[in-house]
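Colleague: Could you look at this predicted model? Sequence included:
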Amino acid sequence: MSSGTQPIESVGPGEDVRVAFMLNGQQHDVEVPTSTVLLTMLRRDLNLTGVRGSCERGVCGVCTVLVDDRPVASCSLFAFDVDGTSVETIEGQQDGDHLSPVQQAFSECGGFQCGYCTPGMILLTTALLRTNAKPDREEVRQWIGSNICRCTGYEMILEAVERAGELVRDRDEEDNL
């Protein structure tokens, strides 16, 4: 067993390693086998089932989470790679009883159908709006293009991202008053 301070290189295959990280604003310390990917740790060990798996190859975007504010495919990142980082999942987007501006926009605009890709889309949108609160349609397409939606045709998702930008800008203006 790893003590958490032992470098991952010194842990043998099949051995457990301790992963200490911030998850949705709270400190977590989890011990997992070195072969565990982040998606598995989140779902199996931390019971965060909002993050979903699909392709298990890092190409569909369904399993997107934010690691230090950057979107990553949790199915293709080892759990030990998040040691010392901050991870955000869909479960961390809501503020108490209030939806985040992005969640609110997806709800208002019907930016989902079956909902399977929605957590990843919301996290991609969150990351985009943190870098640019007023993206143009082409930039939105580029960002959400990494998450495959098989149901909507993307138009409602594009509208939801644009609406989310409006809500974020409105919130930021209120905060500055």
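Modeller: Nice, thanks for sending it over. What you see is a predicted model; the values in this text were computed from it and never measured. Numbering: from 1, shown residues only.
Colleague: make it CA atoms for all contacts and neighbour counts henceforth
Modeller: Fine.
Colleague: and the longest helix for this protein?
Modeller: Longest helix in the chain by number of residues (criterion: DSSP state H): helix 155-175.
Colleague: If we go by neighbour counts, what in that helix is buried?
Modeller: Buried residues in helix 155-175, counted by 16 or more other CA atoms under 10 Å: 156-169.
Colleague: Output those as CSV; include the columns distance to residue 143.
Modeller: Shown next, in CSV, are those (distance: CA to CA, whole Å):
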residue, distance to residue 143
156, 15
157, 12
158, 10
159, 14
160, 13
161, 10
162, 12
163, 15
164, 14
165, 14
166, 17
167, 18
168, 17
169, 19
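Colleague: Presented hereafter is structure B, for comparison with structure A:
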Amino acid sequence: MTVQRADARRNYALILAVAEGEVAAHGADASLEQIARTAGVGSATVRRHFPSRRVLLEAVFSHRIDALCARAVELADADDPRAALLEWLSALTTYATTARGMADALIQDGTDEADHVNACAVRLGDAVDPLLHRASRAGAVAPEVTTADLVSLVTGLALATERHPDPAAEANRLLALAVQGISPQK
């Protein structure tokens, strides 16, 4: 295992953070050159850490999925299971609206990337299942609702709003409307 120098670790983290912002703004076609300029590093530094667009997109995708999984774990013991699940769904919705074209770009590059996307979906499901089960046990969510249902709902909302001037706000507005159908009234 190679140990990276501190400046290399900082550059990696900076490039990844900038790439997340560029992907959120421009989708999977975000410019690697713009990412390098915004990060204040050379194109060679970007390519050293991320030899291809696919590798960079995988890193962005995985980093965002990790953050969503961590948020689900943080919310797992919240006092209000319904509010916790809805907070997580809102975070997923915001992510989905800012990850335009990521899954498609990864899948189009070959079967390994499709496996990567599927593995991320499994990780996401494993992280949110406890939130959903807890909300269901509390009577805050209909018992037949599955994690796959929620992810499909959010994916549909993201696709339906991707051309909206503020996709995240519109998708979250629509999510609030949909919640009335998946969550019993209190």
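Modeller: Received the coordinates, thanks. Computed from a prediction, not measured in an experiment: that's the story for all the values here.
Colleague: Quick TM-score on the pair, please.
Modeller: For these two chains in superposition, a TM-score of 0.29 is obtained (TM-score structural alignment, normalised by the length of structure 1); 89 aligned residues with a CA RMSD of 5.6 Å.
Colleague: quick revisit: what packs against the longest helix of structure 1?
Modeller: helix 101-109, helix 118-131, helix 137-144 (3 or more CA pairs under 8 Å, 6 or more residues apart in numbering; DSSP states H and E).
Colleague: So which of those helices is nearest residue 29 of structure 1?
Modeller: Nearest to residue 29 of structure 1 among those is helix 118-131 (23.0 Å), distances taken as CA to CA.
Colleague: Go through the closest one and flag the buried ones.
Modeller: Result for helix 118-131 of structure 1 [16+ other CA under 10 Å]: buried residues 118-129.
Colleague: and which of these is nearest to residue 104 of structure 1?
Modeller: Of all the buried residues of helix 118-131 of structure 1, residue 122 has the smallest distance to residue 104 of structure 1: 10.1 Å, by CA to CA.
Colleague: any idea how far residue 26 of structure 1 is from the closest one?
Modeller: According to CA to CA, to the nearest Å, residue 122 of structure 1 and residue 26 of structure 1 sit 20 Å apart.
Colleague: And for residue 140 of structure 1?
Modeller: According to CA to CA, residue 140 of structure 1 and residue 26 of structure 1 sit 30 Å apart.
Colleague: what does residue 164 of structure 1 give?
Modeller: Applying CA to CA to residue 164 of structure 1 and residue 26 of structure 1 gives a distance of 25 Å.
Colleague: repeat for residue 120 of structure 1
Modeller: Distance from residue 120 of structure 1 to residue 26 of structure 1, by CA to CA: 21 Å.
Colleague: Make sure I have this right: residue 21 of structure 1 is in a strand.
Modeller: Yes. When DSSP: H, G, I helix; E, B strand; the rest coil is applied, residue 21 of structure 1 is found to be in a strand.
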